[in-house]
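[1] Quick one: sequence and predicted model below, then my questions.
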Amino acid sequence: MVDGVFYLEESPVHGYRLLYSTKNRFGNTNELAVFHMTGRGIETVEDPSAFFLAGRCNAPGSAVLCSYQGSSPFIAEIQALINTSSFQYPRRQVTGLELNRAYLIIAILERYLGLKLSTCDVFLNVAGGIRISEPGSDLAAAAAVISSYRKKTMPKDMVFTGEIGLGGEVRGVSRLEERIKKAENLGFQSVVLPAGGALYRGKKIKVIEVGHISQLGELLAKN
């Protein structure tokens, strides 16, 4: 019997340290803290979202998600790269996301948007070396795949949050208002979220509702 289980990992970006909690009798599980080494020792990164977005370039296959890790919302970048495969069995390489959820997203995009991903190698990565397990990352992952497949960039100031069901429907996520506020505070101009999310209206951020994955495809075709 233990009170807590924590993992301290080194991020591939600039030697940062990522502290995950998977069990904690005295607080939330799935918490994430970011640290970096200085001349004074290891210090806390006060705004992990800025760290996760550092060095981001607005290229095809880049999408920003607003997720929840433990008790705090954070912003991160999901990257996708889609290439025509030269192998009999196309490659599927996923880093930072749950592999099975990535498979579901690929299948849903093929079924409802007609993307011919069965003949393509698909690479998905969460920038910064973090791991995301919550379903709220589905919409951003799908947007990144669509963007790379179509070789078309998205607005750099757009952020995504939402779960995708097997029928292609976009489902709600917890603590939606806090996610939107986080994106708004970081200067994002629009947020794409599940239908019904427009009940929250930010002061400056534009709320865009999508009820089905087909609507996401139409939205990204316009931008």
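    Ah, there it is.
[2] going forward, measure contacts between C-alpha atoms and count neighbours the same way
    Noted.
[3] Where is the longest strand in the protein?
    The longest strand of the chain (DSSP state E) is strand 72-84.
[4] Could you look up the next helix or strand downstream of that strand?
    Where DSSP states H and E defines the elements, the next helix or strand beyond strand 72-84 is strand 92-95.
[5] Walking through this protein, point out its strands one by one.
    4-10, 17-24, 32-38, 41-44, 62-69, 72-84, 92-95, 120-126, 158-160, 163-164, 170-171, 190-194, 206-210.
[6] other SSEs contacting the longest one?
    On a contact count with 3 or more Cα pairs under 8 Å, 6 or more residues apart in numbering; DSSP states H and E, strand 72-84 meets helix 48-53, strand 62-69, strand 120-126, helix 138-150, helix 176-185.
[7] Out of those, which gets nearest to H212?
    Evaluated over the helices and strands packed on strand 72-84, closeness to H212 peaks at helix 138-150, with 10.2 Å, by Cα to Cα.
[8] Name the residues of that closest one that come out as buried.
    Residues of helix 138-150 classed as buried: D138, L139, A140, A141, A142, A143, A144, V145, I146, S147, S148, Y149 (neighbour count, 16 or more other Cα atoms under 10 Å).
[9] Check stretch 212-223 too.
    For stretch 212-223, by 16+ other Cα under 10 Å, it's H212, I213, S214, Q215, L216, G217, L219, L220.
[10] Run the chain-centre distance for it.
    Relative to the chain's own centre, stretch 212-223 is displaced by 17 Å; criterion: Cα atoms, centre = their mean, to the nearest Å.
[11] before we move on, what about stretch 142-151?
    From the chain centre to the centre of stretch 142-151 is a distance of 13 Å (Cα atoms, centre = their mean).
[12] With stretch 126-144 instead?
    Stretch 126-144 sits 3 Å away from the centroid of its parent chain (Cα atoms, centre = their mean).
[13] try this one next to it:
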Amino acid sequence: MLTWDDFITGSVESTCAYTKWGIFLAKKRTIYVCESCGYESPRWFGRCPSCGEWNTAKHLAIEPEKGSEFERLEPIPIIEVPDTETERIPTGFVELDRILGGGIVPGSVVLIGGEPGIGKSTLMMQVSASLASKGNVYYVSGEESAAQLKSRAGRLKALRENLYLSPDPTVDRVMKNFSSPLLVVFDSLQTMRVSTTETLPGSVSQVRDSVMKVMEMAKRKGVAIFLVGHVTKEGQIAGPKLVEHLVDVVIYFEGEQREELRVLRTVKNRFGPSGEVALFEMTDTGLKEITNPSAILPSELSGAPGVAFGVTVEGTRPICIEIQALVSKTQFGAPRRTALGVDPARLTVLSAVLARHLKLPLEYRDIYVGVMGGLRITDPTTDLSLAGAILSSFFDIPLPPATSLIGEIGLDGGVRASSSFSKRLKVAGSSGFKRVWGPEASDGAVGIELVRIDHVRELGRLLTSLAREG
């Protein structure tokens, strides 16, 4: 039962309608939603009880339910559900189709996030132009005018008759104006809005209601939809975490703006494997896919001290990488550990392992490491190549040319092989490497020399022997 205190505190908002029965109160429920994890609470909270983040509670007013637009469906036995094979839609990019699981699934909602200027809109315009040859495609933008979008399409050679532009990001109005679309692109998530939600675009309630409207349209009409979202400084897609739970596919667009290399990484995929990556190159005429990962390596597989090569596996795809390290005397009280493209905690642990087992004074050295090309790696089997780059810089000794280092290093200094070690060996051989340093593999006969390393002490001895020979 409502009391006067409910209206004073603002926990219940109301709209009054006079009828012959008196005053009818339509309740509008107020909740607070955590931006990080989507946790909901009827009361404000400083620290989220679910994820532990501070100051993430955002006010959200929920409209009274007016009944669902969906037909009422009765539960049916799973064995009685008819089998349907949905034909996927090619995007025009073989690599993008691969990480999507074979193409775009009609009725799916794909969220692609990345930093501003990384190339999200460029990719979406190229995909839209490719699909416009098969049907109607609508590109909805709340950030650019129709003239700006046409200029971009002209530069990308993406002018198509069936490609329609809309500068109005109001979801419910856009849905009424569509005519049998094959694909709809909303650019961006932070500018989308629903006319019945009385908050600013980008707010928690607007983003939530917009995505739910889009999901409803996709499932009811079988329309494929792409949502473009920006990321925060922490690298997460801006907006409530609930959005990533609702959509079918989440893709992150990674890379350095000053570098040509771009990486698409799937972190969620209901229609295929997650964790897959696709490589692209940014050019003056748009994005071009890189089907051969070895193309990102330098032509000469040798370098100066501090340069090492390895093989990482992203999803199911092995990729050869180049790691560079710089070890110098610290100029401050505490040594610095700076990592680009590598987990800083992993670098700290690996530095401690090398200092402990090789008796190196790394506590008096600053260590800087980076993965070339703007790649970000989390694969522990790249530990040996990372350690090789650090030791190469510390001893000022270049590693032998055409040598790849593959192996995971434990806290005891032992080097271990992964389950995909033989696959990495084959990729290293096909990429031009003549030898591999790493633990013994069960089937190491791949046409390259395998130098066995079972402990970081053996890696140190190899480098010191190279120093004596030099």
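    It's in. On a predicted model such as this, the values are computed, not experimentally measured, just so you know.
[14] So after superposing, what's the score?
    Superposed pair, TM-score by TM-score structural alignment, normalised by the length of the first structure: 0.92. Supporting alignment: 221 aligned residues with a Cα RMSD of 1.8 Å.
[15] from the strands of the first structure, which stretch is densest packed?
    Most buried of the strands of the first structure by mean neighbour count (mean count of other Cα atoms under 10 Å) is strand 62-69; its value is a mean of 26.
[16] What span of the second structure is that one aligned with?
    Using TM-score structural alignment, strand 62-69 of the first structure corresponds to residues 307-314 of the second structure.
[17] Likewise for stretch 87-99 of the first structure?
    On the basis of TM-score structural alignment, stretch 87-99 of the first structure is assigned to residues 332-344 in the second structure.
[18] Test my guess that V173 of the first structure contacts G162.
    Yes. In this structure, V173 of the first structure is within contact of G162 by Cα atoms under 8 Å, at 5.9 Å.
[19] Common neighbours of these two, please.
    Overlap of the contact sets of V173 of the first structure and G162 (by Cα atoms under 8 Å, 6 or more residues apart in numbering) consists of G136.
[20] who's more crowded, those two?
    G162 (30 against 20; other Cα atoms under 10 Å).
[21] And the more buried one? What does it align with in the second structure?
    When the second structure is aligned by TM-score structural alignment, G162 of the first structure is paired with G407.
[22] same check, this time on R25 of the first structure
    By TM-score structural alignment, R25 of the first structure lines up with R270.
[23] neighbours of its match, just the number please.
    Neighbour number of R270 of the second structure under other Cα under 10 Å is 13.
[24] quick one, what contacts it?
    R270 of the second structure neighbours (Cα under 8 Å, 6+ apart): D248, V249.
[25] Just give me the match in the second structure for F35 of the first structure.
    Here F35 of the first structure is matched to F280 in the second structure, going by TM-score structural alignment.
[26] And A142 of the first structure, by the same measure?
    Residue pairing (TM-score structural alignment): A142 of the first structure is matched to A387 of the second structure.
[27] Name the residues of stretch 174-182 of the first structure that are buried.
    Buried, per 16+ other Cα under 10 Å, within stretch 174-182 of the first structure: L176, E178, R179, I180, K181, K182.
[28] Find out how far stretch 300-310 of the second structure is from the centre of the chain, if you would.
    Taking Cα atoms, centre = their mean, one finds the center of stretch 300-310 of the second structure at 28 Å from the center of the full chain.
[29] right, and G414 of the second structure touches D454 too?
    Yes. Counting by Cα under 8 Å, G414 of the second structure touches D454, with 5.8 Å between them.
[30] Just send the strands of the first structure back as JSON lines, with distance to Y103 of the first structure too.
    Listed next are these as JSON lines, based on distance: least, Cα to Cα, whole Å:
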{"stretch": "strand 4-10", "distance to Y103 of the first structure": "26"}
{"stretch": "strand 17-24", "distance to Y103 of the first structure": "24"}
{"stretch": "strand 32-38", "distance to Y103 of the first structure": "25"}
{"stretch": "strand 41-44", "distance to Y103 of the first structure": "35"}
{"stretch": "strand 62-69", "distance to Y103 of the first structure": "18"}
{"stretch": "strand 72-84", "distance to Y103 of the first structure": "13"}
{"stretch": "strand 92-95", "distance to Y103 of the first structure": "8"}
{"stretch": "strand 120-126", "distance to Y103 of the first structure": "10"}
{"stretch": "strand 158-160", "distance to Y103 of the first structure": "19"}
{"stretch": "strand 163-164", "distance to Y103 of the first structure": "12"}
{"stretch": "strand 170-171", "distance to Y103 of the first structure": "17"}
{"stretch": "strand 190-194", "distance to Y103 of the first structure": "21"}
{"stretch": "strand 206-210", "distance to Y103 of the first structure": "21"}
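[31] nearest to I108 of the first structure, of those strands?
    strand 163-164 (8.6 Å).
[32] What's the average distance for that closest one when superposed on the second structure?
    When the second structure is superposed, strand 163-164 of the first structure averages 0.5 Å from its matched positions, counting by mean Cα distance after the TM-score superposition for the first structure.
[33] Show me what that strand is packed up against.
    Using 3+ Cα pairs under 8 Å, 6+ apart, strand 163-164 of the first structure sits against helix 138-150, strand 170-171.
[34] didn't the match of A142 of the first structure look like it was pressed against L350?
    Yes. Under the contact definition of Cα under 8 Å, A387 of the second structure touches L350, with a separation of 7.2 Å.
[35] Would you map the helices across the second structure?
    With DSSP state H as the definition, the second structure shows helices at residue ranges 4-9, 94-100, 120-131, 146-155, 171-177, 204-221, 242-246, 344-358, 383-395, 421-430, 456-469.
[36] Any buried residues in the longest one, and which?
    Looking back up the chat, that one is helix 204-221 of the second structure. 204-211, 213-215, 217-218.
[37] Can you give me every residue that contacts the residue minimising distance to the centre of the second structure?
    The second structure has Y252 as the residue nearest its centroid, 2.4 Å off, counting by Cα atoms, centre = their mean. Taking Cα under 8 Å, 6+ apart, we find Y252 of the second structure in contact with I112, G113, G114, L264, R265, T266, V267.
[38] Map it onto the first structure.
    Per TM-score structural alignment, Y252 of the second structure is aligned with Y7.
[39] now that match: how far from V34 of the first structure?
    12 Å (Cα to Cα, to the nearest Å).
[40] which residues do those two both contact?
    Contacts common to Y7 of the first structure and V34, judged by Cα under 8 Å, 6+ apart, are L18, L19.
[41] Need the counterpart of L459 of the second structure in the first structure.
    Under the alignment (TM-score structural alignment), L459 of the second structure maps onto L216 of the first structure.
[42] so that match makes contact with A143?
    Yes. With contact defined as Cα under 8 Å, L216 of the first structure and A143 form a contacting pair (7.5 Å).
[43] Kind regards, and thank you for your time.
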